[in-house]
Structures are given as C-alpha cells and as structure tokens.
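For reference, the sequence and a predicted model appear below.
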Amino acid sequence: MPRILFIGVEGGGNVPPTVAVASALAARGHDVRIAGIRLRRDRPSGGDIRTTPLASLEGFPRTAKSTTLRTIADFAGLAASRDIAAEISALIETRRPDVAVVDCMMLSSVGAAVRAGVPTVVLMHSLASFFLRGWRTGPIGLIAGARGSRPLAVWRAADAMLIATERDLDGFEHGLPLEHAEWTGTTEQGAAPAPRDPALPPLVLVSLSSMWMPGQADVYRRILTALAELPVRAIVTTGGAEIEGVLDAPPNVEIRVRSPHEEILPHASLVIGHGGHSTTFKALAHGVPVVVLPMHPLIDQPIVGRAVERAGLGRMLPKKASPAAIRSAVSDVLQDGRVAAEASGMGERLRERDGAAAAADRIERVLTTRAAVRAGAASE
C-alpha cells in the first residue's frame, strides 16, 4: 500500500483542499498521513487518515490581533524556516513515504522533500495568478528568496504541481512558467439549490475568514448596519476568529461562531465574504453569487474578488466600503438576474467536476512514474 504524506499548516483556506485530496486518496486504499493539520468534526474526511503535529508550527496561525508586519514575518517564516525543514526531513526519514504532497507556501518543506529523494507534489490551493505574481514577487516571496527559498526554483524542483482552482477564472491566457503544473479544479463541493419559500426574504450568508484580519470587526459592523435596512435574512459566521468588541445583530441577522456552510448555502441567495478562495468557491459550487470585501491586500483575496467580478459572478467592494455602498451592492446583486444566471451556471459546471479526484489521479501518476523509473534502474 503506497504511503502518502501530506505536509500543510493551519492557514485557513489552504486546509480544505489538503483534506479533500487526502480523503480521495485514503478512500482509494492508500496509507495517508497529514502533518501539520488537525482533523476536526467540521472538516469531514473520507477513508482512514492519520495526523502528525509539527512542533515547529506551534502557535501558527495567529487567530488573535496582530499587525501586517507580523503577518508578513509569520508567512515568510513559514515559507523559508530551517526549523520546519529540519522537522520535515526527520519525519520523512522516519515515515519513508512513497510521495510527499506539500503546501505551496511551505517552500523549505518542498525543498526538504526533494532533497530526501521523495517524489514531491506541490499543492497550490488558490489562483495561480496570485501565487505566481503577488505572492512570489511580494514581500513574503522576496523574503523567502533572500533566505534561500526562491519560489519558482523550489516549485520547479518538484515532480508535479497541482493548482486546485478553476482555470477559467485564473487569468492566465498564455500558460504558466511551470511546465509540470496543471489545473485540477476546485475541491469545494456544492449542492443544487433547495426549494425556496417565496414568503421568506432571501437568505444572505456572511463570512470574513476564520483567521483574524486587520479591521475585521469594523467591516462586520458595517455589513450588519447595511443588512439591517434590507428585506433579507442573514447568518453571520465568525469562524472562531477573535472579534474585537461585541457585534450587535439587528433582528434580521443571526450571529454564529461556527456553522457548516454546506448546510446554509443550498438555502442562500448571496454570500458576503472576504475573497478567501475556499469560502468563495464553496459559494460558487452551490451556484450562489458573492459580494467580496477583501480583508488583506497581501493575500489572494483581492485577486479572487476581481476574478468574481470579471466573470459576472458578483461584486467586489473596498474593505472600507460604507454601509450604504454595501447595501447598494447587496441589493443590486440580489436583483440582477444575469448575475444569478452566471452563478447558477458556474455551480452546475463545478458540481459536474471532482477536483479532489483529479488531483488524486495526478498524484497516483507520480507514484506510477517513479515506480517505473525505479524498476528500470533495478533491471540495468
């Protein structure tokens, strides 16, 4: 039974694709282990998956109040940490996996797997246009490069790269600078809309990341103010992020810490989100349009928001949008039949595909290729 080691981190939207692909492989009978990510009840997994904590990742991520500079330092450290690389090297030596699947943000971990001679697959869990442009050439990528982990060089050293998103929304018209990369599609699963009661106002789901973001509480408050004057029902999920102060919900809004979005989305007419890849594509997989207010300029959120707006699947607003601007955008999207039709069509297309299965297929091909190479070398 092939042993497959996933290496990841509790970083928010990177977790669902990792768990989904690991689950697809475990369901096929592979021996799957995930290092660095916990499995919780709200993270359904298929098959028998074991987990291993990583001591070098203790305290990451920061769900409480931080600063932009601290966030950059945290993620640059994640990318280029020698301590993480050393722990991954020791884990590979102990577990001896047949293939390692590594989060694309963990550059030093990718390098550790490659140096150990293990077939290595890089998992890119958002738009490639973000990682290959903003992330690679921004402060995190530049700091990592200065510490010896240049993103393109590290990714190219792997056997394969999987891009777990939809190519049509990614913005690459002339191909990638990575010959071994391929889009395997989003791993987010959706369901057809549930029957709507015409007597009830439309349902809006609000979610602004499970991680703390600068100004997050203020954005929640402006959204609540906007929704208070609209003929809608709304559910706000804070995802466990530390919210400064108290959020006062108007009568038409319910606030929950955690609630499975897949149970709400079949009944929802709109999602107001932060542009996180996982939240956004889960909404789209259910055929639900999105209003995006990016919380952080250095993460994928602005690029995801622009992709949504460009495709006619919703609107993007600045983080500091006023309650009136938010109210107007919500009202416009809810009343725009073209947006509803585009979102519905996207949902149907996404539900026809299985991104986790496609990624699992590619990982199995890496296993087969390496096995054939070893067999050929042994026969010489």
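Thanks, I have it.

When you work out contacts or count neighbours from here on, use the C-alpha atoms and nothing else.
Will do.

Helices of the stretch 251-380 of the chain, start to end?
Secondary structure of the stretch 251-380 of the chain by DSSP state H, counting those that start in this stretch: the helices cover 261-264, 277-285, 301-310, 323-335, 337-352, 355-379.

Got another one to weigh against that:
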Amino acid sequence: MPPELGVARRLVDRGHRVIVLADETLTDQVRSVTEDFIPFSVSWGQFQDWRLRTPTSLLRGMVGQLFVGPAPTQARDTAAAIDRFRPDLVVASFSAVGCMIAAESRGIPFDVLLPNVYALPVEGMPPFGAGLKPAVGPLGRVRDRLATGASTALFDRYALAPINDLRATHGLDAITHSWDQLHHARRELVLTAAAFDFPAKLPQNVRYVGPILDDPTWAADDGWTLPPGNERLVLVALSSTFQDQSECIQRIADALGGLPVRGLVTTGPAIRADAIRAPKNVTVVASAPHREVLPQCDAIVTHGGHGTVMKALAAGVPLVILPHGRDQADNATRVVERGAGVTVSRRARAERIARKIAEVLDHDTYRRAAAKLGLTISTTAAAPTLIDELESIRKSD
C-alpha cells in the first residue's frame, strides 16, 4: 500500500482527480490521500502466506486470494466506476486483474504498478522468488528456461481458465498465458530503479519509474526515541505485515544485546512492541519514520521488503537481510550482488546474526557500496519519470 498510495498522492498533488478503489480495511490510509474513495463491495481479508509451507500451496493461495478470487468483484466494481466517472486512465495493482479486464472491456487505457523488481518471466531475468543470480553460460540459460516454463505452466493451471472466463464475460478474447493480461497494459510501471534490478529483455511497454520512498501512514512522528549513547546505531525493521516474524525479531534483539551498538527495533502494526524482550542497549517501539531514523543509522537489519531496502539504500545504509518470503530473497540477492549488504537465514541463531551485523559495521566497503547505489536510487526517485509516464496518456491515447 505505501508505494501505491504514494503514486496516488503524487497525482493529487499534481492537480489530478484520483478515485481510489480498494478494500474497505484501507479506508483511513486512502482518505489520508483523497476523499474520492470507493470500497470494493467484497472484502477478502489478509493473504496469510506465512501459513503456507510448500511452493504449490503458496502459489495456489496467491492465485486464489490475490489474482482470481477477487477478480470478478474487482471487474464489476471497476466497470461501474468507469461508467460513472469516465476516467482518462485506470492504474491497477499488479494483481488486480479484474480491474484490468474492466478497463480493457470499456476501452479505457490502463497502466499496471509493479511495486518491486520486475517479477514477470522475461529473457535474462532470474525466475522470481528464489533469490537466484542472473544466469551464466548455457547451463544457466537452461536453468532459467526450465524454471520459468514450469512456474508459468503451474500459474496458468490455476489462473488462466478463471481469467479467460472473466474476460469472456466482459466480451474480451482469451489470452494464451495468465501474464498476458498484464502485458495488455499501456504501461507496466516498475516502482524501482533500473540500477537495482538485473538487466533483461523487457516488453516495450515496461518503464522503470523509480521507487516511492514515502513512509506508511501509520509510522508515528512521535512516541519514539533513539537509544541513549554514542555507539553505532542499528535499525531493525521486519515488515509492516505479519509474516510470523516475532521469534526472528527476538533473536535479532538478542544479537544486538551482545554487540557494542545501540539498537532501535520497530515492530510495525503486526507485532506488539512489548512482545519483544529488549536488552539494555536496545529500544523497541511500534514504529518510527524511517526518513528520520535512517540518516542516523550505521546499518539496518531487515526482512528485505522492497520499500525498506530502497529507503535504506537511498540513505546510504548497508543492510543485513533475513528474507521471509515474497520478493525478499530476490531483493537480498540484488543487494549482495551490489556489495551493499549481506544475507542470513531467518532461522539463524542470535550469535550468527551478531557476526553478520558486525561484519557489515566493521567493513566500510558495504557502506560505500550502499551509498553509491543509493545515490542512483535517490536520483531516480526524485525524477518526474513516474508522473511523466502517467500523464503521457494525453499525448498517446
């Protein structure tokens, strides 16, 4: 939500009228940006991916709850909003295929927001989700071809028929693969810096438009203080949503307790701050705005979510990443490949986590690499590329 609301906020600030359709649980967050809010007529609840233990169950759950389950309601509600307001452009979340189908059926151009690295299968990009490096040599290319073919076939097994059924309901022709629905977009807008992602052969409608570095609306501006002292400061930030991360946060706090540092742990809205036992040199708070904390930090320990990684790098802060799932292993691989941090298992003992934190703090090469990459990220984030692409609808359509 923070990056997508950031897009809406920038359009409102530019003077455009922005009507947001979203789950009713997001009412307060949306209305902090615009009063033009239409809740979907059905709420699907949180996708509890942390409960799913196998790749197949995770994929089925993701398809069912994020892509095809909500799609009929999304399509109906979006079509009604289009008929009422006649917008110039529909901007859809990458999983909101129902919104895309509604726009396509009404002849309204639509753009898709991808709020992380480019995740769709394309030549040269490692398969998404496994934290793989780019392929090297013939064997690497075979690896990518087999993995991409298998993942596409499995995704299509669960998603393609429901998507095509919904397309037929709205008078549209069938597509060959599920991902083709996103490729029908006028633009696929990737909310990261091209310098962070791996190079690949991308569709012509793909644009890297830079990250959204906004803090979430729930990040408090008060109610937090830095730990006292002059020792180096380490921020701990492990996700704004629940990923069963309490035990991991506790081991990180224990690791910091054995180091000559100050630790600031932000638990986010998913974990109670008082659930973490804090060593004397560690302060635990529910939230703190990263835009204020990160410039004072010497390192950050994180799950590797794209937003946190982008904000850390933009501040020139090296990272220790404990991926929990989703896109986090992919982000970690990109950080490590750029020399801007290290990765460690989320199940690692406190002693090993402490060694990794000390490694990042004691070797200035990590900070120099983070600062170098962060300069590019900050420049990209500040550029008007995102708004220029969205406003180009007036020239091209």
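Right, received. Where do you want to start? From a predicted model like this one, the values you see are computed outputs, not experimental measurements.

Post the TM-score for the overlay when you can.
Once superposed, the chains reach a TM-score of 0.81 (TM-score structural alignment, normalised by the length of structure 1), with 343 aligned residues with a CA RMSD of 3.0 Å.

Could you dump the helices of the stretch 251-380 of structure 1 into a markdown table with distance to Arg115 of structure 1 and mean neighbour count added?
Formatted as a markdown table, those follow (distance: least, CA to CA, whole Å; neighbours: other CA atoms under 10 Å):
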| stretch | distance to Arg115 of structure 1 | mean neighbour count |
| --- | --- | --- |
| helix 261-264 | 40 | 14 |
| helix 277-285 | 31 | 26 |
| helix 301-310 | 33 | 22 |
| helix 323-335 | 50 | 18 |
| helix 337-352 | 37 | 19 |
| helix 355-379 | 15 | 16 |
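
Which of these sits closest to Arg221 of structure 1?
helix 323-335 (8.7 Å; CA to CA).

Give the aligned range of that closest one in structure 2.
Aligned by TM-score structural alignment, helix 323-335 of structure 1 falls on residues 350-362 of structure 2.

Can you give the contact residues for the matching stretch?
The contact list for stretch 350-362 of structure 2, computed with CA atoms under 8 Å, 6 or more residues apart in numbering, reads 251-252, 254-256, 258-259, 298-299, 301, 318-320, 341-342, 344, 366-367.

could you flag which of those residues are buried?
Among the contacts of stretch 350-362 of structure 2, those classed as buried by 16 or more other CA atoms under 10 Å are 251-252, 254-256, 259, 298-299, 301, 318-320, 341-342, 344, 366-367.

how about the helices of the stretch 101-250 of structure 2, start to end?
Secondary structure of the stretch 101-250 of structure 2 (DSSP H, counting those that start in this stretch): helices at 137-169, 180-183, 246-257.

Report all helices and strands that the shortest one contacts.
Identification of packing neighbours for helix 180-183 of structure 2 by 3 or more CA pairs under 8 Å, 6 or more residues apart in numbering; DSSP states H and E yields helix 97-105.

tilt between the helix it packs on and helix 137-169?
Here helix 97-105 of structure 2 points in a direction 70 degrees away from that of helix 137-169 (axes from the mean of the first three to the mean of the last three CA atoms, to 10 degrees).

For stretch 139-151 of structure 1, buried residues please.
139-145, 147, 149-151.

Dump those residues to CSV, plus distance to Asp159 of structure 1.
CSV is the format used below for the buried residues of stretch 139-151 of structure 1 (distance: CA to CA, whole Å):
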residue, distance to Asp159 of structure 1
Pro139, 26
Ile140, 24
Gly141, 21
Leu142, 23
Ile143, 24
Ala144, 21
Gly145, 21
Arg147, 23
Ser149, 17
Arg150, 17
Pro151, 15
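
what two of the residues you listed are the furthest from one another?
Across these (CA to CA), the longest gap, 13.1 Å, separates Pro139 and Ser149.

Could you find the closest non-adjacent residue to Ile48 of structure 1?
Check again: residue 48 of structure 1 is Asp, not Ile. Among residues not flanking Asp48 of structure 1 along the chain, Ala26 sits closest, at 6.0 Å (CA to CA, 6 or more residues apart in numbering).

how about the one you found, what's its match in structure 2?
Under the alignment (TM-score structural alignment), Ala26 of structure 1 maps onto Val12.
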